[in-house]
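Asks: Build the 3D model from these lines:
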Amino acid sequence: MTATRNPAAAFYASPTARGIAALLRGLHRVSPDLGTRVALHLFFTPMPTKWLARSRAVPRPWVERRLPFEGGHISVWQRSDVEPGRPRVLLVHGWAGDAQQLRDQGDTLAAAGFDPLLLDLPAHGRSSGWRSNLLQWVRALFAVSARFGPWDGVVAHSLGALATAHALARGLPARRAALLALAPPPAQFMRWFAQAMGTGDALAARMRGRVEQREGVSLGHFEPTWLGERVGQPTLIVHDRGDVTAPLSGSETLVAGLPAGRLHVTEGLGHRRLLSDPAVMRLVSSHLAAAQPPALRVV
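Replies: All right, here's what the predicted structure looks like:
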């Protein structure tokens, strides 16, 4: 099993971040309730900031469409040169990422005969908002599926893969799934965050309690053991052995519980380079094309 590291420690090592951590520790000592609110505000704000993704030019044939969502919108991207009736695949990015990270995979799927759809999750890419959380991501997945699904396949990266696995366990309509660099569950990220801030596990416990109370969902439902018993789709998991952001152990635990799971371990690709690795993209396409039936309903 891969040793668990704390990726948040390196992220919050800059002088500015250390100042923020010191401020949070002070608030936490004076008022644990206020410290928890500020911690959640920081925790649910994706970094780096998203205006670069909003201004980035996206080459044709990819075109953007916007769907109303929770008082704002979510952006989806489709290829204008794909004829109707092809098997449709949803592609989902991770935290602090955006849809364009999966454009190479989308192009590979289009060349293999699929109709790919890229999603900018809330507060990411060109979707509206500046803060988001995993439960909102799950709702966004169901919202876009209500408009464009059901899916012949879904491909998801990192925290997007965790949100997708939870959505699949809750009935997201998809025939097959490919999960890339599966992120640890949110309770683990909260512990890492609290450790990096120097506040200890008490803050992580309060953060978890606040989120579960507000959302009405146990964060235990994002644990690999819970998901493994409930995701029934044939699922390919791809994970790099040296991934320091998302330890391999989470994917190993999930695949052990899946009734139709397969784990492919890469070397030297890290957390994000596997998204554009030609061998990985071909593997994902082959997995989604296996025993391909006629295309599902196309809107």
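
Asks: Please make it C-alpha for all contacts and neighbour counts, starting now.
Replies: Noted.

Asks: Double-check Met281 against Leu288; I have them as touching.
Replies: No: here Met281 lies out of contact with Leu288, judged by C-alpha atoms under 8 Å, at a distance of 10.8 Å.

Asks: Looking at those two, which is more packed in?
Replies: Taking neighbours as other C-alpha atoms under 10 Å, Met281 and Leu288 compare with Leu288 leading, 25 against 20.

Asks: end-to-end on stretch 178-196?
Replies: 31 Å (C-alpha to C-alpha, to the nearest Å).

Asks: who are the neighbours in contact with the closest residue to Ala260 other than its chain neighbours?
Replies: Counting by C-alpha to C-alpha, 6 or more residues apart in numbering, Ala260 lies nearest to Pro234, which is 4.7 Å off, once chain neighbours are set aside. Neighbouring residues of Pro234 by C-alpha atoms under 8 Å, 6 or more residues apart in numbering: 175-177, 259-261.

Asks: To compare against the first, here's the next sequence to fold:
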Amino acid sequence: MATYGAFAGVAATLRTASSGYFWARLCFGAFSRIAPGAAAWALHALYRRPALTRRYSRRERALLRDAATLLKGAERLDTPVVTRTGRGVLRAYHFRSDGQTRGLALLLHGWTADARAMAAFIGPLVAAGYDALVVDLPAHGGSSGVVTDAESGADAVASMLAARGLTPDHVIGHSFGGAVSSVLAAAGATPRSVVSIAAPSAMAAALDELALAYALSDAARARLLARAGRLSGRPLDEYDVRRIWRARDSAILVIHAPEDDSVSYTHAERFRALPNARLAPTHGVGHREIVRHQACIEATMAHITSVDRVAI
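Replies: I've put the predicted structure just below:
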């Protein structure tokens, strides 16, 4: 899933500056007609480097400062990991509940974000008796790396979990983090519950959407798909939540805003084919803001606790 998730993140962050998006779309569109292979390579290289498309508003920076203060109260875990993009260190923050824990919740942020973006879930989880493990995915936050993708992110998280002897009972993934959680499942991870928040659901669809967003020619689009398939080492249609999660027992909650202009609601609707998935449309909230939205947090906590009640 080398492109699964991150392409949507690039499109979203570049669009935050309308003039920047206009010129990027114009350049990629024209370039793809002159040199389709080179244009496909350039866009593929761009999406794998989160630092190139990271932008925060003034309000977001203030919220992130508050979140950074919260993270100082956690046990910081810096773990050496090996991924397909190389060796590095993965940073995570472990919050422990008072008394006997009800389970471990793994929190995975979106593209260009970091652990701070998932801070709104930490208090409710700990208050409900859960431990929370919040990760900086590779090439994000305090983790090492410049280049990453969903497969590398899953490699790093799996390596860190194994090294620390941790097994998540619940996984909460936003956008790119949701794609990482699906790759973890494809590799065998089966948490009791999963919350997928505004996440892409199919690699080929994400590629098509990116090609359309940047006006790639048909030839460049085909090169982009071919390159992604070569790097992933598997047919692209295998990277679809309808195939990945069908054989899993995990209870899945899909939270997505129908108005999301970064990752379209069609990605949420693919989960309808799964008997173990439930959709929770969250109206009127932006793609990045959804992880701080009270309705999202309440729905997440209700899902996790209800799954645990059934398990008992």
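
Asks: thinking again about what came up before, and the residue nearest to Ala260 of structure 1, what's its match in structure 2?
Replies: Taking TM-score structural alignment, Pro234 of structure 1 has Ala251 as its aligned residue in structure 2.

Asks: measure that match to Ala132 of structure 2 for me?
Replies: Using C-alpha to C-alpha, one gets 19 Å for the distance from Ala251 of structure 2 to Ala132 of structure 2.

Asks: Also Asp308 of structure 2?
Replies: In terms of C-alpha to C-alpha, Asp308 of structure 2 sits 16 Å off from Ala132 of structure 2.

Asks: So if I had to pick from those two, which one is more boxed in?
Replies: Ala132 (26 against 15).

Asks: whereabouts in structure 1 does whichever strand or helix holds that one align?
Replies: Assigned by DSSP states H and E, Ala132 of structure 2 belongs to strand 131-136. The alignment of strand 131-136 of structure 2 onto structure 1 (TM-score structural alignment) covers residues 115-120.

Asks: What lies in contact with the matching stretch?
Replies: With C-alpha under 8 Å, 6+ apart as the test, stretch 115-120 of structure 1 has contacts from 74-79, 82, 86-93, 98-100, 102-103, 106-107, 109-110, 126-127.

Asks: Which of those fall in helices?
Replies: Using DSSP state H, 103, 106-107, 109-110 are the members of those that sit in helices.

Asks: Dump the residues you listed to TSV, plus neighbour count and distance to Ala53 of structure 1.
Replies: Below are these laid out as TSV (neighbours: other C-alpha atoms under 10 Å; distance: C-alpha to C-alpha, whole Å):
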residue	neighbour count	distance to Ala53 of structure 1
Arg103	21	13
Gly106	28	18
Asp107	17	19
Leu109	23	23
Ala110	21	23
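
Asks: I'd like these written out as CSV, with distance to Gly268 of structure 1 added.
Replies: CSV is the format used below for these (distance: C-alpha to C-alpha, whole Å):
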residue, distance to Gly268 of structure 1
Arg103, 21
Gly106, 23
Asp107, 23
Leu109, 24
Ala110, 27
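
Asks: List just the nearest of the residues you listed to Asp243 of structure 1.
Replies: Of all these, Arg103 has the smallest distance to Asp243 of structure 1: 21.5 Å, by C-alpha to C-alpha.

Asks: how near is the closest one to Leu118 of structure 1?
Replies: With C-alpha to C-alpha as the criterion, Arg103 of structure 1 and Leu118 of structure 1 are 7 Å apart.

Asks: cool, Leu24 of structure 1 as well?
Replies: 36 Å.
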